[in-house]
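>>> what's the 3D shape of this:
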Amino acid sequence: MNFETLALPAVFVVYIAAVLLLISSDWRLSIAVLALQYAGIVILVGLSWPLEKAVVKMLAGWMAGAVLGLALISLPGGGRTEDRLQLSSVLFRLLGAALVGFVAFYWGPTIIAWMPKVALEQAYGGMVLIALGLFHLGLTSQPLRVCLGLLTVLGGFEILYAAVESSALVTGLLASVSLGLALVGAYLLTVPTQEEAQ
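Sure, this is the predicted structure:
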């Protein structure tokens, strides 16, 4: 399948998804946006890989979202783990996301000089996800938010690494890392309730 025509819209999809993950306080919306982000990742990875291998990324991301969602549903209180963000916090995160996005788009062409096999859209998408994921990690210590930030960083890395290596073993390894992150996040979400039960 030819993904060249969808590559630039996919960059905007992953950017908007990463920003929504940054400002969302509803875990249901966050899981849905994570699924949308992985759909954009598949398009960008599909520039270098065949469709069959690229879909593995989406399936691993969707399974990671399902694991996190099931862990949150099992919590008492319907999975409410965090409070709503204040307006000043949302504005700060949006301003930070705009600045981080600008820096990522600025450094995108530099990545092409270092990694010639990477397409410009892949460089933009990968850098945006890595930068916004790191920004997300710097703003939170909640297990769900940390897991979402790590999955975002890993998604950006997968986009850039797909142009360099197309091995089936690496595909499986990165998928298992995504699932492992989700399992660790699910464990960290459910540990406080298990301690209270004892």
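
>>> switch to C-alpha atoms for all contacts and neighbour counts from now on
Noted.

>>> hang on, isn't Arg145 packed against Leu139?
No - the pair formed by Arg145 and Leu139 falls short of the contact definition of Cα atoms under 8 Å, at 9.0 Å.

>>> residues contacting the residue nearest the centre of the chain?
When the chain is reduced to its mean C-alpha position, the closest residue under Cα atoms, centre = their mean turns out to be Thr152, at 2.4 Å. When contacts are counted by Cα atoms under 8 Å, 6 or more residues apart in numbering, Thr152 touches 18, 129-130, 132-133.

>>> can you check Leu132 too?
Contacts for Leu132 were tallied using Cα under 8 Å, 6+ apart; they are 18-19, 97, 100-101, 149, 152-153.

>>> give the buried residues for the helix or strand hosting it.
Leu132 is located in helix 120-139, with elements delineated by DSSP states H and E. Using 16 or more other Cα atoms under 10 Å as the test for burial, helix 120-139 gives 120-137.

>>> list the contacts of Tyr161.
Contacts of Tyr161 were listed using Cα under 8 Å, 6+ apart, and none were found.

>>> which helices and strands does the longest helix seen in the chain pack with?
Of all the segments of type helix in the chain, defined by DSSP state H, the longest one is helix 168-197. Helices and strands touching helix 168-197, as assessed by 3 or more Cα pairs under 8 Å, 6 or more residues apart in numbering; DSSP states H and E, comprise helix 51-73, helix 143-164.

>>> right, and Tyr124 touches Val11 too?
Yes - using Cα under 8 Å, Tyr124 and Val11 qualify as a contacting pair, with a distance of 6.8 Å.

>>> shared neighbours, the two?
Contact criterion Cα under 8 Å, 6+ apart; residues shared by Tyr124 and Val11: none found.

>>> one more to line up against the first:
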Amino acid sequence: MGEILQYIPGNGLFHRLHPATKILFIIVVSIATILSSSIPLLVAYLLLILLLALAGHLLKPVLQQMLLVGLMSIVLYLVTILTVPRGTVIGSLVPGFIPFIGGSIPVTVEALIVGTVLTLRFAILITAFQLFVISTQPRDLVHTMERARIPADYTLMFIIALRFIPTLQIEGKRIHEAQLARGYHPGEG
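Here you go, the predicted model:
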């Protein structure tokens, strides 16, 4: 798997779009996603973004990087289920036959719906931003932000953050490989 949030050279549909158009796309997708609570509509938004990635020859890198998004989405879903206790109870997270704590964490229909909506929103926003970043050269993004009269400090912070994430990932891989070379095996006592 390649580095996350790293520009990938290409000549697909999304690569050829002007960075301002991509920024507008991100804004429209963000607003539409936040305003929608319809699960079928949110699924359609996610499929639309994946179709754009396919049209831009970026589907494989987007899906490779979706593993982390998937894990974070599962955690978000579980936390939402645990924190929305009101509604029609359909079961409990802890079976009722367990003494003292059995049946103490109810799972409700409303919690499942809210969890699904929040998880889809999260996946849509992250995937759209990821598609934007991997298809836009940082220098083009800087020029577009300067033309939009965004203060240089904000532009610099944004670009440094984008450039720093892949560097952190590469350093983490190097440390992991060095530990393995020295005989360290994670998970073993």
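
>>> quick one: TM-score?
These two chains, once laid on top of each other, score a TM-score of 0.30 by TM-score structural alignment, normalised by the length of structure 2; 100 aligned residues with a Cα RMSD of 5.5 Å.

>>> re the thing from before, the longest helix of structure 1 to helix 143-164, inter-axis angle?
Using axes from the mean of the first three to the mean of the last three Cα atoms, to 10 degrees, the direction of helix 168-197 of structure 1 lies 180 degrees away from that of helix 143-164.

>>> tilt between the helix holding Leu132 of structure 1 and helix 143-164?
Using the same axes, to 10 degrees, the direction of helix 120-139 of structure 1 lies 160 degrees away from that of helix 143-164.

>>> for Leu183 of structure 1, give me its contacts.
Taking Cα under 8 Å, 6+ apart as the contact definition, Leu183 of structure 1 lies against 64, 67-68.

>>> likewise for Leu99 of structure 1?
Leu99 of structure 1 makes contact with no residue, according to Cα under 8 Å, 6+ apart.

>>> now it: how far from Ile43 of structure 1?
Separation of Leu99 of structure 1 from Ile43 of structure 1 (Cα to Cα, to the nearest Å): 25 Å.

>>> nearest residue to the middle of structure 2?
The residue at the geometric middle of structure 2, judged as the C-alpha nearest the mean C-alpha position with Cα atoms, centre = their mean, is Ile126 (3.1 Å).

>>> from memory it sits against Gly70, does it?
No - in terms of Cα under 8 Å, Ile126 of structure 2 does not count as a neighbour of Gly70; the distance is 10.5 Å.

>>> residues shared between the contacts of the two?
When contacts are counted by Cα under 8 Å, 6+ apart, Ile126 of structure 2 and Gly70 are jointly contacted by no residue.

>>> could you pull out the buried residues of the helix or strand containing Gln169 of structure 2?
Element membership for Gln169 of structure 2, per DSSP H and E: helix 152-181. Across helix 152-181 of structure 2, burial judged by 16+ other Cα under 10 Å covers 155, 162, 166.

>>> out of these, which comes closest to Thr116 of structure 2?
Proximity of those to Thr116 of structure 2 (Cα to Cα) peaks at Leu162, which lies at 28.7 Å.

>>> gap between that closest one and Arg139 of structure 2?
When distances are taken as Cα to Cα, Leu162 of structure 2 and Arg139 of structure 2 turn out to be 12 Å apart.

>>> ok, now Thr108 of structure 2?
Counting by Cα to Cα, the separation of Thr108 of structure 2 from Arg139 of structure 2 is 48 Å.

>>> with neighbour numbers in mind, choose between these two.
Summary of the neighbour comparison: Thr108 of structure 2 and Arg139, criterion other Cα atoms under 10 Å, with Thr108 having more neighbours (20 against 10).

>>> got a list of what the residue lying closest to that one once chain neighbours are set aside touches?
Spatial nearest neighbour of Thr108 of structure 2, chain neighbours left out: Val89 (4.3 Å); criterion: Cα to Cα, 6 or more residues apart in numbering. Val89 of structure 2 is in contact with 106-109, counting by Cα under 8 Å, 6+ apart.

>>> off-centre distance for the longest helix of structure 1?
Between the centre of helix 168-197 of structure 1 and the centre of its host chain there is 14 Å, according to Cα atoms, centre = their mean, to the nearest Å.

>>> name the residues of that helix that are buried.
Neighbour-count burial for helix 168-197 of structure 1 flags 171, 174-175, 178-179, 181-183, 185-190 (criterion: 16+ other Cα under 10 Å).

>>> the strands in structure 2, which residues?
Under the criterion DSSP state E, strands of structure 2 are mapped to 89-92, 106-108.

>>> ok so, going back, highest neighbour count among the contacts of Leu183 of structure 1?
Note: the member of those with the most neighbours is Ala64, at 29 neighbours, neighbours being other Cα under 10 Å.

>>> from Ala39 of structure 1, how far out is that residue?
The spacing between Ala64 of structure 1 and Ala39 of structure 1, counted by Cα to Cα, is 13 Å.

>>> cool, thanks, signing off.
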